[in-house]
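Visitor: how does the following fold in three dimensions:
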Amino acid sequence: MTVRRLVLLRHAKAEPGRDEVPDEMRPLATNGRKQAGGVGKTFSAAGLAPELALVSTALRTRQTWDLLAKHLDGPQGEVRLEPELYEASVADVLELVRSVADGVRTVLVVGHEPTMAATAAHLAGPGSDDAALAQVRVGVPTATYSVLESEDAWADWGRSRARLLTVTRP
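Guide: Below you'll find the predicted structure:
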C-alpha cells in the first residue's frame, strides 16, 4: 500500500506590515530567512523533500520556499504557485490536495495561519500524535510544519483521514 505524505508549512517570519506595502508583498525578515534555511536542512535530514510543492503567491511564502529548496538533496520536484493559498480556507487547501496525481507521494503546502494549522487539525484522525494535535488546534508559529500520512488516494483526503505524525518548530 502506498503511503502519501502531506507537509503543511507556515511561512517563515515576515517583516511587519506597513501601510505603503500590500500585505501580500511583505518580505521575510532577517530571522525569517534563517528560519527558512533551517527548515530546508531539517527537511533534508528527515527525507521530506517534496515531489510537489504548492506555494502561496505571497512574497513571504515564495521566499520561504526558495530558501528552503536550496537545502534539499537531490532533484527538485514540481513547484506550483497557487494564488488561492494566500487567503485560503481549509476547504481550499483540501481542494488543491485532492487534485494531486496519485503517483505523487510527498506534497508540501507553503501557506499561512490559521489555515495551515487548521488543515492539519481537520485531517488528523486515529493514530495521530496527541502533542502534535494539541499544537495545531491552537495554531503554529512561523516556519513550523506538520507532517501527515495516509494510505488514502489524494482524492479521498478529508476530515480525520490522516495520521498527524509530528509538528516541528524552528
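Visitor: from here on, contacts and neighbour counts on C-alpha atoms
Guide: Noted.
Visitor: what lies in contact with the one helix or strand Arg5 maps to?
Guide: Using DSSP states H and E, Arg5 sits within strand 4-10. With C-alpha atoms under 8 Å, 6 or more residues apart in numbering as the contact definition, strand 4-10 has outside contacts at 104-113, 116-117, 120, 140-154.
Visitor: check the residues you listed for burial and list the buried ones.
Guide: Neighbour counting by 16 or more other C-alpha atoms under 10 Å classes 104-113, 116-117, 120, 140-154 among these as buried.
Visitor: sequence B follows; please return its structure for comparison with A:
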Amino acid sequence: MKQPKHAHDAPVPGRRLVLLRHAKAEPGKGSVPDAERSLAPNGRKQASRVGMALTAAGLVPDRTLVSTALRTRQTWELARRHLGGSQDLPFELCPQLYAASVSDVLDLVRTVDPAVRTLLVIGHEPTMAATAAHLADKASDDAALAQVRVGVPTATFSVLSAVDVPWRKWGKKSATLVRVGRPS
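Guide: Below is the predicted model:
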C-alpha cells in the first residue's frame, strides 16, 4: 500500500482519524423516517466542498466507514467525487453508526486494518464530536477541543492523529485533535 501523503507530499506519520458529521439534511417530515432524510440543496453543496477541503488538506482516506442513513451515504457519494480524483476509494456501510455511541465508533475503529493510515468516519451528532473529545489528549488544539466539546455543525470534520498508536489501541486521550474544519 502506498504511504499516504500530506498536501505538500511529505509522508504522513502514524494514523489519522477524520470524524465527519454529514452535510445539511432536509428537515424531518411526518411520514419520512429519520434514517431516510436526504440532503438539502445546501447540504449537497456542503458535501462536495468537504471532499475538496479534505483533498486540499491531504486527508484523502484509505478507508471510509459510513452510517447507513441516506444523508450520510449522500454526503459520502458527493464528497468522494472530489477526493483526489479517485472514485474507487474503499468504504463500508456500517448500520451501527446510525445510532452509535462513542464506544460503538471506537469498536469500529479498533477493527480497521493496520495498513490504513487515514480513516474517515461519516456519522451523526452528537457522536462525532463526542468521539473527538473522548480521544483528544493534552497536546490537542485548544480551539478545536472547545468546539468538539459543544458539538459541531453539519459538514464539519475533526482530525485526530496518533503516531505510535495502532487502531486497536485507540481510546480515551490516545490521539491529538489537530483541527476542526468546515468548508465555507
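Visitor: TM-score for these two?
Guide: The TM-score (TM-score structural alignment, normalised by the length of structure 1) is 0.97; 170 aligned residues with a C-alpha RMSD of 1.1 Å.
Visitor: picking that back up, looking at the buried ones among the contacts of strand 4-10 of structure 1, which are in helices?
Guide: Within those, residues falling in helices by DSSP state H are Met116, Ala117, Ala120.
Visitor: return the subset of the contacts of strand 4-10 of structure 1 lying in strands.
Guide: Residues of the contacts of strand 4-10 of structure 1 located in strands (DSSP state E): Thr106, Val107, Leu108, Val109, Val110, Gly111, Tyr145, Ser146, Val147, Leu148, Glu149, Ser150.
Visitor: widest-spaced pair of those residues?
Guide: Farthest pair in those (C-alpha to C-alpha) is Gly111 and Ser150. Separation: 20.8 Å.
Visitor: measure the residue of structure 1 most remote from its centre to Arg33 of structure 1 for me?
Guide: Distance from the C-alpha centroid of structure 1 peaks at Glu20, with 28.3 Å (C-alpha atoms, centre = their mean). Glu20 of structure 1 sits 22 Å away from Arg33 of structure 1, going by C-alpha to C-alpha, to the nearest Å.
Visitor: what of Glu24 of structure 1?
Guide: As defined by C-alpha to C-alpha, Glu24 of structure 1 lies at a distance of 17 Å from Arg33 of structure 1.
Visitor: looking at those two, which one has more neighbours?
Guide: Ranked by neighbour count (other C-alpha atoms under 10 Å), Glu24 of structure 1 and Arg33 place Arg33 first, with 21 against 15.
Visitor: part of a helix, is that one?
Guide: Yes: judged by DSSP: H, G, I helix; E, B strand; the rest coil, Arg33 of structure 1 forms part of a helix.
Visitor: how about the contacts made by it?
Guide: The contact partners of Arg33 of structure 1, by C-alpha under 8 Å, 6+ apart, come to Ala12, Lys13, Gln63, Thr64, Leu67.
Visitor: and these, which two are furthest apart?
Guide: Maximum pairwise distance in those, criterion C-alpha to C-alpha, is 12.6 Å, between Lys13 and Leu67.
Visitor: the residue in structure 1 that Glu77 of structure 2 lines up against: how many residues sit nearby?
Guide: With TM-score structural alignment as the criterion, Glu77 of structure 2 lines up with Asp66 in structure 1. Using other C-alpha under 10 Å, Asp66 of structure 1 is surrounded by 15 other residues.
Visitor: the host helix or strand of Asp66 of structure 1 vs structure 2, average distance?
Guide: Taking DSSP H and E as the definition, Asp66 of structure 1 sits inside helix 59-69. Comparison of helix 59-69 of structure 1 with structure 2 after fitting gives an average deviation of 0.2 Å (mean C-alpha distance after the TM-score superposition for structure 1).
Visitor: how about the helix or strand following that helix, aligned to which bit of structure 2?
Guide: Next in sequence after helix 59-69 of structure 1, counting helices and strands by DSSP H and E, comes strand 78-82. Mapping strand 78-82 of structure 1 onto structure 2 (TM-score structural alignment) gives residues 90-94.
Visitor: show me what that stretch is in contact with.
Guide: Contacts for stretch 90-94 of structure 2 (C-alpha under 8 Å, 6+ apart): Asp62, Arg63, Thr64, Leu65, Val66, Ser67, Thr68.
Visitor: return the residue of structure 1 aligned against the second one.
Guide: With TM-score structural alignment as the matching criterion, the partner of Arg63 of structure 2 in structure 1 is Leu52.
Visitor: was I right about that match contacting Gly103?
Guide: No: judged on C-alpha atoms under 8 Å, Leu52 of structure 1 makes no contact with Gly103 at a distance of 10.8 Å.
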